[in-house]
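**Student:** Kindly generate the corresponding structure for this input.
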Amino acid sequence: MSALAALDGLETRDQRALGVAAFHEGDLAAAISHFQARCLQDSSDYETRYWLASAAAAAGAGEQAAGILDEARTLHALAVLQALDVDVRRLGADRPYAAQVGTQLYARKLMASASYCLGRALDFDNLDPNTMVTYGLSLQHQGRIQEAVDVFTAASEVFSIPGVHQFLLYPLFYVDDRLARVSAESRRWGELYAAAPPGPPPAFANPRTAERKLRIGYVGPSFTRNQVAPSTVPVFEAHDPQAVEVFLYTPDPAAEAPLPDHCTMRKIGHLSDEDAAELIRGDRIDILVDVWGHTAGSRLRVFTLRPAPVQIGWINFMQTTGLTCMDYVMHADSMEVPGNEAYFTEEIWRTGEIMAPYRPSAERHPPTPTPALKNGYVTFGSFNNPAKLNDATVAGWATILKARPADRLILKYGLFTDPVLQRVTQARFAAFGVRPEQIEFRGHTTGPDYTREFHDIDLALDPSPVPGGTTTVDAIANGVPVLVLKGQDFYSRTPLPLLLPCGLEELVVEDWDAYVARALELTADVQALDALRARVRPGFDNSAYRDEVGFTRRLEADYRRMFQRWIDKTA
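**Tutor:** This is a model prediction of the structure:
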């Protein structure tokens, strides 16, 4: 007797259970009928609506499924609010209360409930930029990218605030035609907030020879307390004080971890853009490097005042700044895609096989065998922001899991503590036949707890076309193979310089069909998978990523060539 027939005989005739059974047996029409009947019985039943959304998507009714999923998410968010003793009725009438609750929920990473509150907090007669930005971020963090774009677009039009407008740039990299849209919006930001000052370009008293000790300045909100630290700190330490003088411009040097004595720290948090530029000019900087780009805390407007002869973007923001005052942006060789340079105001400077070194955590644990040897099933994993799980990524990963019903997927990120985001994600995978119990969610961890969790993963899966960065190199550094898609533009190809220098060419594939096939091939033979795992960490440890001095010498040589170009151009 089938599961559906067995349930059909129950006196309770639970419509949801009948629908789930029909769904798993492939009878989508019956499943939809049962789910709809249950929804009519209970207008607040979000769980059944999740299943109905999955069944509608599986039946090809994508637009209808999206609407049902939105309804399920809203009902679930309301249930979370009620469980937290939030006065739901008050939210619609008391905007300050809605803003307060929404902000608190955002801080707790309960993004679905936060966005419900923050959307009701908007007073269109008296809009608040902080509320609008937080509302947009709460949508973005759920992967509701177009809604986030709409909010940030409105905020950029209402408020002439450069920091508010910058929030629009990041989600644009998730949309169709992203290169053109990011390029256009970055240039628009530059025209509005970072236009070159009138008059002739500044004259520099810097000695016009590249064969001397150059003065290199780096600008960032921090160099030791964020995601760029594993790359920037090794470079600062490896800089040759006989070849370059290093100046670090940051809001509060006292807040930084110890840095080499040959680095001169400059506090600029209290300075206006004009005063910061004057300080940099007074230090006679030859090469000025921004390590942050259009991200919260950036000081890109300082660069508009052209305080140095050569100005560069590096590390955190690989897209164009849209600013004509920026001379170069640095990319690894394998990111090159012919024609992509048209979307940059800067010249793309190729740095070789990697963009920067990477120093792994000192709290790495000793290597372990692939966990499938003891588990008896394969564990796939992704430690990426849930916003990166677009429809193509979900479809590809779900195809893998459907082919392997005993295997599972770990999705780890701080935002996955939200029960609504968990259930929405399960519903999206279920549309392709993945059972909810195949997906495990994990939240944020740090230090040895974070690195230990890589030991639970047999094969890490990289999303596309918005790929992982730090999480990918962390996985490789901890011995986990990562399967990546080559991608069609420079940004989707950022995983290539992470894998290729480590000798892991077999983990790069051309399209989603090849991705699914390779994932199944790699995990079909657990002994072979374990042999691959045994190569990953040594490949990383012996790669260019760990040659901090070698990379920095090449970087210094690049700086010298850039400066010589400036000399030749301005002769």
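
**Student:** hey, let's count contacts and neighbours off CA atoms from now on
**Tutor:** Noted.

**Student:** Surely Val246 is within a strand?
**Tutor:** Yes. According to DSSP: H, G, I helix; E, B strand; the rest coil, Val246 belongs to a strand.

**Student:** ok, it - contacts?
**Tutor:** Going by CA atoms under 8 Å, 6 or more residues apart in numbering, Val246 touches 215-218, 236, 239, 262-264.

**Student:** distance of it from Ile268?
**Tutor:** 16 Å (CA to CA, to the nearest Å).

**Student:** from the contacts of Val246, which ones fall inside strands?
**Tutor:** Among the contacts of Val246, the members found in strands (DSSP state E) are 215-218, 263-264.

**Student:** What residue, apart from its backbone neighbours, is nearest Ala392 spatially?
**Tutor:** Ser464 (7.7 Å; CA to CA, 6 or more residues apart in numbering).

**Student:** Near the one you found, how many other residues are there?
**Tutor:** Neighbour count of Ser464, defined by other CA atoms under 10 Å: 27.

**Student:** Let me know the secondary structure of it.
**Tutor:** Going by three-state DSSP: Ser464 is coil.

**Student:** How about Gly92?
**Tutor:** Gly92 - assigned by three-state DSSP - is helix.

**Student:** Repeat that for Val337.
**Tutor:** coil.

**Student:** For whatever helix or strand Ala79 lives in, buried residues please.
**Tutor:** Using DSSP states H and E, Ala79 sits within helix 62-83. Under the neighbour-count criterion of 16 or more other CA atoms under 10 Å, helix 62-83 has 65-66, 68-69, 71-81 buried.

**Student:** Please give the structure of this sequence too, so both can be compared:
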Amino acid sequence: MEPASAMSLDDALALHRAGRLAEAEAAYRSLLAVHRGHPDLLRFLGLLRHQQGHAAEALDLLERAVDLCPESADGRRALALLLDKRGDRPGALVHYRAAARLAPHDAFALNDLGCALMEAGQLDDAAGVLEGAVLMAPEQGDALANLAIVLDRLGRTEEAVALAHRAVAARPEHAATHVALSIVLASSGLIGQAERAARHAAAIAPADIAALLQLGNVLIDAGDPDAAVAAYARVIEREPDHRGATENRLYALHLSPTVDDRDLVTELRAWGSGLSGLAEPRPDRGRDPNRRLRVGYVSADFGKHPVGWFLSPVLPNHDPAAVEIHAYSGRTVADEVTDHLRRHCASWVPTAGMDDAALAGRIRADGIDLLVDLSGHTAHNRLGVFARTPAPVLATWGGLIGTSGLPAMDWLIGDPRQCPAGAEELHTERIVRLPGGYVPYGPPAYAPPVAPPPALGLGHVTFGCFNRLAKIQDGVIALWARVLDAVPGGRLLLNTRELRCPDLRGRVAARFGAAGIGSDRLELAQGGGHADMLESYAGVDIALDPFPYSGGLTTLEALWMGVPVVTLPGRRFCSRHSVGHVTVLGHPEWAAVDADDYVRIAAALSRDREALGGLRSGLRGRMAASPLCDGAAFTRGLEAAYRMMWRQHCVS
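**Tutor:** The predicted model follows:
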């Protein structure tokens, strides 16, 4: 090999591309000794040092390159990519924008900017930039795939699917395009096709993290949480600190009937302990037990989502003399529920572009006294923010499905049904039990009137379940088959978005067939808009609740439409949503103590159809007058819980 001092830049680049990093580094440094401050050399050396794991030096080199030549689009892109990988999204976005300005006809620069805007939650801007990239290079598969994902998030699903198919046609051997196709197909309800696309991506690139993660996601949609757990485990084997896979796996474990309650809590505690090193000294907000509290709500679900419906009757009823409400919203597409919630907050902070450290810093700066998590281990949660202890008091409520597992989380807000005596061993938090239900219900104005029970006209009873397929495991199907055996002529209606997929309808029918339920007793409906879904309860006499993850909002909606719900509660938090709702409504007799009791309750409700009609006609009125729909009383109880938490903090 010739001496490094005699090498040209092209020679050094050839070594770099060949993976001979130590030799390439020596060549770059030798050239820099002669051409001090050469921006391209600094950039290439910075990229190489990043490959070698020296992130701090790489950042310094790339920043020097940009300082020396701020009009270099390549230099800006390289710095932006590194800042993005380090979690500095705002800093990265500055340089992505600059690169796109400097190279307005470069589809790659536009694609980078579009992706950064998408991650920052600026979806409309991202769509515009990515559309420009596609115009510049119509067959640039990456831009097509990224535009498909953005349009999907904006609700433009048909366009998204068409673009994703174009992306796959442009780059058929590129795993990322198949991942994008899987994402948009899943959003459109074509779960079987989405699963095939994800498996194809994983076959192309068996070590690809995004492909395995998407495979896990779509397996949950397909109703196979145990297989999803295995897919997420493959991600974690390759990248032990991968947050998405770790948290999605925890969510899937809640759905799994094969996971013992104690084992689930052990998993959650282990996860939480792994984040304990993020804790910082809690801010000191004084110790006045009676002063007005600054309460922060953290969620990505401020909209048409169970959390949005639960909050709708709460925020308008907060006492402004007692609490000042601040929302930290990760929602990227607003709707009328979002607008309703926003009107009742003192501040509304968009958080989609903030990493956990930045958001925790903002919450500290805002002087929040009591910070409330509304996600638990569901999608887009910010439990990493709570691990950083940015407020004196931390609580989880509303969107949770069980204990957070975080040592930093002080309180879990439940009720005596959701968290009965002895539930403490399943939670890392102290439990506060609200006197009524643990959430209220604000029914939408467009909910249709209650229809008569269909059994009166059809001559047979129709059972129904509108929960997602992930909750309907083989044990559930076996028990529902027993219900139908006990009710001659009875039929079962399943209604969920996933059943838009012909493949999945076939699979579900086969699973019921194996349990002895033929297609003549099974109806598979394909979901639809929210109003249409509520209207579909006109075809259901009695709702059957799944387990071990019961219905929450779904149960409240069934009750509002006059449909009784039979439930089989377990011990874990997510198995007790329905028992809480039916008990608060005044019908604890609909909660079974075991499988035999579940069959007995369902059969007994089906026998007296006139009584079923009377129950149905009066259920909405009783629900409206119950604590379930008394937003003012619920909020007074919630504020009392907040005050108790604060006072305990003041004397601690």
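
**Student:** that older thread, sort out which one of the ones in strands among the contacts of Val246 of the first structure lies nearest Ala372 of the first structure for me.
**Tutor:** Using CA to CA, Tyr218 is the member of those that lies nearest Ala372 of the first structure, at 44.8 Å.

**Student:** And that closest one, how far from Gln166 of the first structure?
**Tutor:** Distance from Tyr218 of the first structure to Gln166 of the first structure, counting by CA to CA: 21 Å.

**Student:** Gln41 of the first structure too?
**Tutor:** Distance from Gln41 of the first structure to Gln166 of the first structure, by CA to CA: 46 Å.

**Student:** same thing with Gln319 of the first structure?
**Tutor:** Counting by CA to CA - Gln319 of the first structure and Gln166 of the first structure are separated by 13 Å.

**Student:** Equivalent analysis for Glu521 of the first structure, please.
**Tutor:** The spacing between Glu521 of the first structure and Gln166 of the first structure, counted by CA to CA, is 42 Å.

**Student:** In the first structure, what residue corresponds to Pro449 of the second structure?
**Tutor:** Under the alignment (TM-score structural alignment), Pro449 of the second structure pairs with Pro366 of the first structure.

**Student:** That match: how many residues sit nearby?
**Tutor:** Quick note: Pro366 of the first structure (other CA under 10 Å) scores 9 neighbours.

**Student:** Please identify the helix or strand for it.
**Tutor:** Going by DSSP H and E, Pro366 of the first structure is not in any helix or strand.

**Student:** re the thing from before, for the residue nearest to Ala392 of the first structure, which residues are in contact?
**Tutor:** 388-390, 392-393, 484-485, 487, 492.

**Student:** Can you tell me which of those end up in helices?
**Tutor:** Using DSSP state H, the members of the contacts of Ser464 of the first structure that fall within helices are 392-393.

**Student:** Just give me the match in the second structure for His294 of the first structure.
**Tutor:** Match for His294 of the first structure (TM-score structural alignment): His377.

**Student:** Now do the SS call for that match.
**Tutor:** coil.

**Student:** need the contact list for it.
**Tutor:** Going by CA under 8 Å, 6+ apart, His377 of the second structure touches 247-248, 250-251, 400-402, 404.

**Student:** among those residues, which ones are buried?
**Tutor:** Buried, going by 16+ other CA under 10 Å: 247-248, 250-251, 400-402, 404, out of the contacts of His377 of the second structure.

**Student:** For the residues you listed, could you give me TSV that also reports distance to Tyr598 of the second structure?
**Tutor:** Below are these laid out as TSV (distance: CA to CA, whole Å):
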residue	distance to Tyr598 of the second structure
Glu247	32
Asn248	31
Leu250	28
Tyr251	26
Leu400	26
Ile401	23
Gly402	24
Ser404	30
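
**Student:** Please tabulate those residues in JSON lines, including the columns distance to Ile363 of the second structure and secondary structure.
**Tutor:** Shown next, in JSON lines, are these (distance: CA to CA, whole Å; DSSP: H, G, I helix; E, B strand; the rest coil):
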{"residue": "Glu247", "distance to Ile363 of the second structure": "23", "secondary structure": "helix"}
{"residue": "Asn248", "distance to Ile363 of the second structure": "25", "secondary structure": "helix"}
{"residue": "Leu250", "distance to Ile363 of the second structure": "26", "secondary structure": "helix"}
{"residue": "Tyr251", "distance to Ile363 of the second structure": "26", "secondary structure": "helix"}
{"residue": "Leu400", "distance to Ile363 of the second structure": "21", "secondary structure": "coil"}
{"residue": "Ile401", "distance to Ile363 of the second structure": "24", "secondary structure": "coil"}
{"residue": "Gly402", "distance to Ile363 of the second structure": "24", "secondary structure": "coil"}
{"residue": "Ser404", "distance to Ile363 of the second structure": "20", "secondary structure": "coil"}
